[in-house]
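Engineer: What follows is a predicted protein model with its sequence.
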Amino acid sequence: MELCITSLNSGSNGNCYYVGNEQDAVLIDAGISCRETEKRMARLGLSMKRLRAIFVSHEHADHIRGIATLAKKYQLPVYITPDTLRSGRIVLNQAYFVPLQAHEPVQIGALTVTAFRKLHDACDPHSFVVSCNETRVGVFTDIGAPCEQLIHHFQQCHAAILEANYDEAMLDGGPYPYYLKNRIRGGKGHLSNRQALALFTAYKPAFMSHLLLGHLSKDNNCPRLVQELFSKHAEGTEVVVASRYAETPVYRICAGSMSAVPAAPMAYQTSLFG
């Protein structure tokens, strides 16, 4: 069974990723408002009624901003670690809180969501792999460096949303204060273009049909630069740079398929490279 994916927004102003099949869907993070989530899904032909859960990677505001309202309005369970819930000060009805545990697969209809720890300057940060039968999609952003677990899961994905946060020369020559530059590149901050490209070229499986590059810095990166850099090494993988201002098209991902054609809008019913 295929999976459909889209980035509803990707950047320091908000992160929200949709993964689903014809019956069920989940959001990985909800860092834009409930209203904006609804608007962007509607433009793509995606029904809010198909959402079954929200999975939270960590407590930074650009990943949690819309959670409380979405959960309450649509009665969605929120899979989040207790430390992340506490650190993020999310006002969440206890009925919607489901403790998240690394390496414990969560079944959402025919979807299986598995979390694993990542390197980031948050209290208990996780990345996610969403699978349906043999099709696997990874959501790998806010990563200071590629760890062995990330490499392991990346090699198994038919599609991935991968961080390419900054260009090293732009960060070095840019206006950020020295402490912030060190935080970004310090091993628990964000993944540079070079680090992301090294992961992609060394460990991309031959069956990876789509790579969505996300969480680009507004000040320290350039979408055109990222697109050109990765497209040179794509070898049949469709490379998409996710926007910090708008949703991407919906992409259909299927094990055994190398199709790179965006899905038509669906009408739904009622530390290695440091």
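Structural biologist: Thanks, I have the structure now. Residues are numbered from 1 along each chain as shown.

Engineer: rest of the way, CA atoms for contacts and neighbours
Structural biologist: Will do.

Engineer: Quick one: the strands in the stretch 101-250 of the chain, in order.
Structural biologist: 106-108, 111-117, 126-132, 135-140, 159-163, 210-214, 238-241 (DSSP state E, counting those that start in this stretch).

Engineer: As JSON lines, those with mean neighbour count and distance to R86 would be great.
Structural biologist: Listed next are the strands of the stretch 101-250 of the chain as JSON lines, based on neighbours: other CA atoms under 10 Å; distance: least, CA to CA, whole Å:
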{"stretch": "strand 106-108", "mean neighbour count": "15", "distance to R86": "22"}
{"stretch": "strand 111-117", "mean neighbour count": "20", "distance to R86": "18"}
{"stretch": "strand 126-132", "mean neighbour count": "24", "distance to R86": "15"}
{"stretch": "strand 135-140", "mean neighbour count": "24", "distance to R86": "23"}
{"stretch": "strand 159-163", "mean neighbour count": "27", "distance to R86": "26"}
{"stretch": "strand 210-214", "mean neighbour count": "25", "distance to R86": "27"}
{"stretch": "strand 238-241", "mean neighbour count": "20", "distance to R86": "33"}
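
Engineer: A further structure is provided below for comparison with the first:
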Amino acid sequence: MQLSITSLNSGSNGNCYYIANEREAVLVDAGISCRETEKRMKRLGLSMSKVKAIFVSHEHSDHIRGIPVLARKYKLPVYITSGTLHNARLDFTGVQVLHFQAHEPIQVGKLSVIAFPKLHDARDPHSFVVTGNNVKIGVFTDIGYPCDQLIEHFQQCHAVFLEANYDEGMLEKGHYPYYLKNRIRGGKGHLSNRQALSLFTGYKPSFMSHVLLSHLSKDNNCPNLVKELFTLHADGTEVVVASRFEETPVFTISSSPSKVVASIGKQTSLFDTVME
């Protein structure tokens, strides 16, 4: 009983997350070009023909800029709230646009997708949990603060894409103007490494096999720093940093606590997961 996941890109230059069962897949956001999405999926041995829908978290360009071309080319329905659609200001001509409501599951084949509101400086921002084969995957990025709903869903996930956007010291000492620093750390911006780690250590279920640290700032974070920080507290969870330049491996997430498979294309390696 498994789901497959990968980050095709994660960062302010574009975000796109892939979750699939044996027959169908969904994308959460599509902030890289159609061509780049195709190229990265091909390198991983994935087919766009398996993708059945795109779910949109909010209207910022790094999450939506690739949607119109991708959706038209592959005839994909786009699930988006009316507020996000209004603020997106993209040409969705020829695209099947479907609205979703928070807390109401949407069925895509045998995948179930549920959205819930998050704290971010957008019109109507949402996080997502994708469920299939008794496995739950959370997509939790672009979050100003870990609210009670996030904590509740986090505790149920077998794997998560979790924002760790900035190191507080690097942001404070960095070159960003004061207003932008306050926007990032102001409660409706992004999660710091410390905030993400507190969520992880405080509420991680024993069966969480992978955390994919996502949406790292180019200027205010360091992949090695945050990976080392989380690895010290991982307790058997595989810690992966999702790149802003390339795709991650495809990770096969199981509801069984014993073993998890990760693969890139035709190459496969096996991780023995030590559980609490």
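Structural biologist: On my side now, so go ahead. The shown structure was predicted, so the numbers you read here are calculated from the model rather than taken from an experiment.

Engineer: TM-score for the pair, please.
Structural biologist: Superposed pair, TM-score by TM-score structural alignment, normalised by the length of the first structure: 0.95. Supporting alignment: 267 aligned residues with a CA RMSD of 1.2 Å.

Engineer: Quick check: which of the strands of the stretch 101-250 of the first structure is nearest to G20 of the first structure?
Structural biologist: In terms of CA to CA, the element of those nearest to G20 of the first structure is strand 111-117, at 7.5 Å.

Engineer: For the closest one, give me the average deviation versus the second structure.
Structural biologist: Compared with the second structure after the fit, strand 111-117 of the first structure shows a mean deviation of 0.3 Å (mean CA distance after the TM-score superposition for the first structure).

Engineer: got TSV for the strands of the stretch 101-250 of the first structure, with distance to S192 of the first structure too?
Structural biologist: Shown next, in TSV, are these (distance: least, CA to CA, whole Å):
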stretch	distance to S192 of the first structure
strand 106-108	31
strand 111-117	19
strand 126-132	17
strand 135-140	13
strand 159-163	8
strand 210-214	11
strand 238-241	14
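
Engineer: Pull the number of nearby residues for E246 of the second structure.
Structural biologist: By the criterion of other CA atoms under 10 Å, E246 of the second structure has 13 neighbours.

Engineer: Now do it against V240 of the second structure, distance only.
Structural biologist: Distance of E246 of the second structure to V240 of the second structure, given as CA to CA, to the nearest Å: 13 Å.

Engineer: And for G169 of the second structure?
Structural biologist: Taking CA to CA, one finds G169 of the second structure at 22 Å from V240 of the second structure.

Engineer: Could you do C157 of the second structure as well?
Structural biologist: Counting by CA to CA - C157 of the second structure and V240 of the second structure are separated by 16 Å.

Engineer: quick one: the helices in the stretch 1-150 of the second structure?
Structural biologist: 34-43, 61-64, 67-74, 82-88, 148-154 (DSSP state H, counting those that start in this stretch).

Engineer: hang on, I meant the stretch 151-274 of the first structure
Structural biologist: 168-173, 178-185, 193-203, 223-231.

Engineer: And those: which comes nearest L150 of the first structure?
Structural biologist: Judged by CA to CA, the one of the helices of the stretch 151-274 of the first structure that comes nearest to L150 of the first structure is helix 193-203, at 9.4 Å.

Engineer: quick one: the most centrally placed residue in the first structure from E59 of the first structure, how far?
Structural biologist: Central residue of the first structure (CA atoms, centre = their mean): V139, 3.7 Å from the mean position. Taking CA to CA as the criterion, V139 of the first structure is separated from E59 of the first structure by 16 Å.

Engineer: Not counting residues beside it along the chain, what's closest to H158 of the first structure?
Structural biologist: Nearest non-adjacent residue to H158 of the first structure, counting by CA to CA, 6 or more residues apart in numbering: M208, 4.2 Å away.

Engineer: so I161 of the first structure sits right up against D142, yeah?
Structural biologist: No: if you go by CA atoms under 8 Å, I161 of the first structure and D142 don't touch, sitting 11.0 Å apart.

Engineer: Does T141 of the first structure touch L162 like I think?
Structural biologist: Yes: counting by CA under 8 Å, T141 of the first structure touches L162, with 5.6 Å between them.

Engineer: Between those two, which contacts overlap?
Structural biologist: Here T141 of the first structure and L162 have G214 as joint contacts, going by CA atoms under 8 Å, 6 or more residues apart in numbering.

Engineer: residue contacts, the equivalent of R244 of the second structure over in the first structure?
Structural biologist: Correspondence of R244 of the second structure to the first structure, assessed by TM-score structural alignment: R244. Contact analysis of R244 of the first structure by CA under 8 Å, 6+ apart lists 9-14, 215-216.

Engineer: Recalculate using a threshold of 10 Å.
Structural biologist: By CA atoms under 10 Å, 6 or more residues apart in numbering, R244 of the first structure lies in contact with 7-15, 214-218.

Engineer: repeat for A169 of the first structure
Structural biologist: 220-221.

Engineer: quick one: it from C4 of the first structure, how far?
Structural biologist: Computed as CA to CA, the A169 of the first structure to C4 of the first structure distance reads 35 Å.

Engineer: now swap in G45 of the first structure and tell me
Structural biologist: 12 Å.

Engineer: For these two, work out which one has more neighbours and name it.
Structural biologist: Remark: of G45 of the first structure and C4, C4 carries more neighbours, 19 against 15, as counted by other CA under 10 Å.

Engineer: isn't that one right next to Q23, touching?
Structural biologist: No: the criterion here is CA atoms under 10 Å, and C4 of the first structure misses it with Q23 at 11.0 Å.

Engineer: wait, L225 of the first structure sits on M170?
Structural biologist: No: contact criterion CA under 10 Å: L225 of the first structure and M170 do not qualify, at 11.3 Å.

Engineer: okay, and the common contacts of these two?
Structural biologist: Common contact partners of L225 of the first structure and M170 (CA under 10 Å, 6+ apart): none.

Engineer: Identify the residue nearest the residue nearest to the centre of the first structure in space, chain neighbours excluded?
Structural biologist: Counting by CA to CA, 6+ apart, the residue nearest V139 of the first structure is I161, at 4.8 Å.

Engineer: That neighbour touches V130, doesn't it?
Structural biologist: No: if you go by CA under 10 Å, I161 of the first structure and V130 don't touch, sitting 11.4 Å apart.

Engineer: what's the overlap in contacts for these two?
Structural biologist: 137-139.
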